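# Give me a 3D structure for the following:
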Amino acid sequence: MSLDNTQRNVGFQPPMMPAAAPAPAQPSQPQPQAWPPNPNAAVSIRGLFKHFDRKIAVNGLALDIPIGSFYGLVGPNGAGKTTTLNMVTGLLVPDAGTAMILGHDVWSDVNTAKRMIGVMPQPDQIFDRLTGLQLLVYSGMLRGMSRDETTRRAQDLLNAFDLAGAANTMVTDYSAGMTKKICLASAMIHSPRILVLDEPFESVDPVSSANLKDILIEYAKTGGTVIISSHVMALVEKMCTHVAVINDGLVCAAGTVDEVAAGEELEDRFLQLVGGRHEAAHLAWLDGGQAQAQAPTSAQTIQPILPTPATPTDEARQ
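Next up is the predicted model:
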């Protein structure tokens, strides 16, 4: 289902305040949903709303992610991408709105929804005192898989991610890139129908990154859905079939990459949609040392200090 800007975002009205005793400003409250979610989408979001104190993080966001798509979520820092993903994956309770995973309401049966998705954890969210193999086996058995099946899949993933040599090394001793890969592997071991990845290629070397991309693209071809949050526009433009630009907790544009780019480079289109770009600040003192190099030297001449000639003695005069 294609949504225009009017349909994508649910409007919000500020609460009415008594005229005699004005109350402190509070976050806007969402209106009831104007249209139902799409049960045929991999992920369907309607009127999702979340605030922290007085800051609105997600402001009535609405979005449909098709099954089998490689979907990119892009936006500036603080746009609401991670908060949205946390609500969709059952990690954060929304203040209002609906999120559906393959036709199942996330918050009506959060355990069913979680079984259908694989969420890539952040490095500080895993048990890094386990070895890589132990972490993968733990992740699989936690989802109800047998030890034998989990061990077999763990070995396959370790080989695919070039981590076989570090299978018995504690994760705390992994490099940043290796840790990123083991986190991704732990999200894939139960063969989820939807993968949710937050900056999966950060700190990963180019060779491993290329291998991971091949694995994810093949997974999407089999009918799996990949949702990736990233700041790297070139990566999103190359890998993703669809993209949504999020800013201030709302969807600015969504559709196929070509539809959103509208004949331009995706990065240029992104900057047009979110704004905020300005001319470089001109700092007079930030000149790469040119001022010092070009300073005139004639204003003050420094004379070398020479030794004073010795006065001839009387004996020398004779």
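# From here on, just use CA atoms for contacts and neighbour counts.
OK.
# where along the stretch 201-318 of the chain do the helices fall?
Taking DSSP state H, counting those that start in this stretch to define them, one finds helices in the stretch 201-318 of the chain at 206-221, 233-239, 257-261, 266-274, 290-294, 314-317.
# what would these look like in CSV with distance to residue 8?
Formatted as CSV, the entries for these read as follows, by distance: least, C-alpha to C-alpha, whole Å:
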stretch, distance to residue 8
helix 206-221, 25
helix 233-239, 22
helix 257-261, 14
helix 266-274, 15
helix 290-294, 52
helix 314-317, 105
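# could these go into a markdown table alongside mean neighbour count and distance to residue 187?
Rendered in a markdown table, the data for these read as follows (neighbours: other C-alpha atoms under 10 Å; distance: least, C-alpha to C-alpha, whole Å):
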| stretch | mean neighbour count | distance to residue 187 |
| --- | --- | --- |
| helix 206-221 | 15 | 12 |
| helix 233-239 | 16 | 19 |
| helix 257-261 | 18 | 26 |
| helix 266-274 | 16 | 28 |
| helix 290-294 | 10 | 52 |
| helix 314-317 | 6 | 97 |
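# next up, for comparison:
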Amino acid sequence: MQNEKILSLRDLRMNFGTHNVLQGIDLDVYRGQIIGYIGPNGAGKSTTLKIMLGLLDDYEGNVEIFGENIANGDVSYKRWIGYVPENAELYDTLTAAEYLTFVGELYGMSRKEAEEKALALLTQFEMEDVFHQRISSFSKGMRQKVILVSSMLHNPDLIFLDEPLSGLDANSVMVIKDIMEQLKEQGKTIFYSSHMMDIVERISNRIVLLVNGKIAADGTFEELKEQNKEGSLEGIFNQLTGFDAHKETAEKFVQIVTGNESNG
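Modelled structure (predicted):
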């Protein structure tokens, strides 16, 4: 199972005007892997995800998902993909039941199946009492749970998660971490993009670091730690991105806030 290639990128390049966002990404992802896809803002993480999801098509290189080149115009591969975007838009005037049933039907589920499964999943988040309430009344955390359920309702084989824990409380974060681990054991492949280094460190069995549109590191946390002689993923990240001024920046920020700036 581990040798089954789910996703392959070859010399992936993307430009926005004169800005080279992706500069030749080569990456193979296999069934049952949780890929922690990290990098500073502007490194090209979200652009990579949007290309693989078919949301951007003006790219160079080759993208294969489930063995098929996504540039061939056949979008049937999307039926087996789940996606949690960083900034998701929901239909606020719909109830959770209406929205999730609608999403399920888009993926080919029957209305009855989608509604029953959506209720069962939201019940695990203790949201059964608001199943028929409008999403406009939901808190940020509740909305995020609806988005997470919508991404997995159709039992996808490949799941793209872009900052999926946004707005969730500590208990829910633990549940989502365990869900991802168990999905991996079921042979699901998860592409996880986040700035939360401690979470990425704990859940990923492979970490890919993108810097300036290029892969700067690719391996398990233990492999990256050995190569870079750092004890945490945050330390590895700072070393490989060349960012070592965080303490100085924080000190200056606090000095400005408190009015304790030195005149010298």
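# Quick TM-score on the pair, please.
Taking TM-score structural alignment, normalised by the length of structure 2 as the basis, the two superposed chains have a TM-score of 0.89; 254 aligned residues with a C-alpha RMSD of 2.2 Å.
# still on that earlier bit, so which of the helices of the stretch 201-318 of structure 1 comes closest to residue 162 of structure 1?
For residue 162 of structure 1, the closest of the helices of the stretch 201-318 of structure 1 is helix 206-221, at 7.4 Å, according to C-alpha to C-alpha.
# For that closest one, which helices and strands make contact with it?
Helices and strands in packing contact with helix 206-221 of structure 1 are listed as strand 225-229; criterion 3 or more C-alpha pairs under 8 Å, 6 or more residues apart in numbering; DSSP states H and E.
# okay, the strand it packs on sits on what stretch of structure 2?
Under the alignment (TM-score structural alignment), strand 225-229 of structure 1 falls on residues 189-193 in structure 2.
# hmm, who's touching that stretch?
The contact list for stretch 189-193 of structure 2 (C-alpha atoms under 8 Å, 6 or more residues apart in numbering) reads 6, 30-38, 45, 157-163, 180, 183-184, 200.
# Out of the helices of the stretch 201-318 of structure 1, which is closest to residue 113 of structure 1?
Ranking the helices of the stretch 201-318 of structure 1 by their distance to residue 113 of structure 1 (criterion: C-alpha to C-alpha) puts helix 206-221 first, at 19.0 Å.
# The closest one vs structure 2, average distance?
For helix 206-221 of structure 1, the mean distance from the matching residues in structure 2 following superposition reads 1.3 Å, by mean C-alpha distance after the TM-score superposition for structure 1.
# and residue 108 of structure 1, which of the helices of the stretch 201-318 of structure 1 is closest to it?
Minimum separation from residue 108 of structure 1 across these (C-alpha to C-alpha) falls at helix 206-221, 27.1 Å.
# how much does that closest one deviate in direction from strand 225-229?
Between helix 206-221 of structure 1 and strand 225-229, the angle comes out at 140 degrees (axes from the mean of the first three to the mean of the last three C-alpha atoms, to 10 degrees).
# Show residues contacting helix 206-221 of structure 1.
By C-alpha under 8 Å, 6+ apart, helix 206-221 of structure 1 touches 68-70, 160-162, 201, 225-226, 239.
# hmm, which of the residues you listed are the buried ones?
Buried subset of these (neighbour count, 16 or more other C-alpha atoms under 10 Å): 68-70, 161, 201, 225-226, 239.
# Output those in a markdown table; the columns should cover distance to residue 274 of structure 1.
Rendered in a markdown table, the data for these read as follows (distance: C-alpha to C-alpha, whole Å):
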| residue | distance to residue 274 of structure 1 |
| --- | --- |
| 68 | 27 |
| 69 | 24 |
| 70 | 22 |
| 161 | 35 |
| 201 | 23 |
| 225 | 26 |
| 226 | 24 |
| 239 | 22 |
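# all strands for structure 2, in order.
Counting by DSSP state E, one finds strands in structure 2 at the ranges 5-16, 19-30, 34-38, 60-65, 68-69, 81-84, 158-162, 189-193, 206-211, 214-219.
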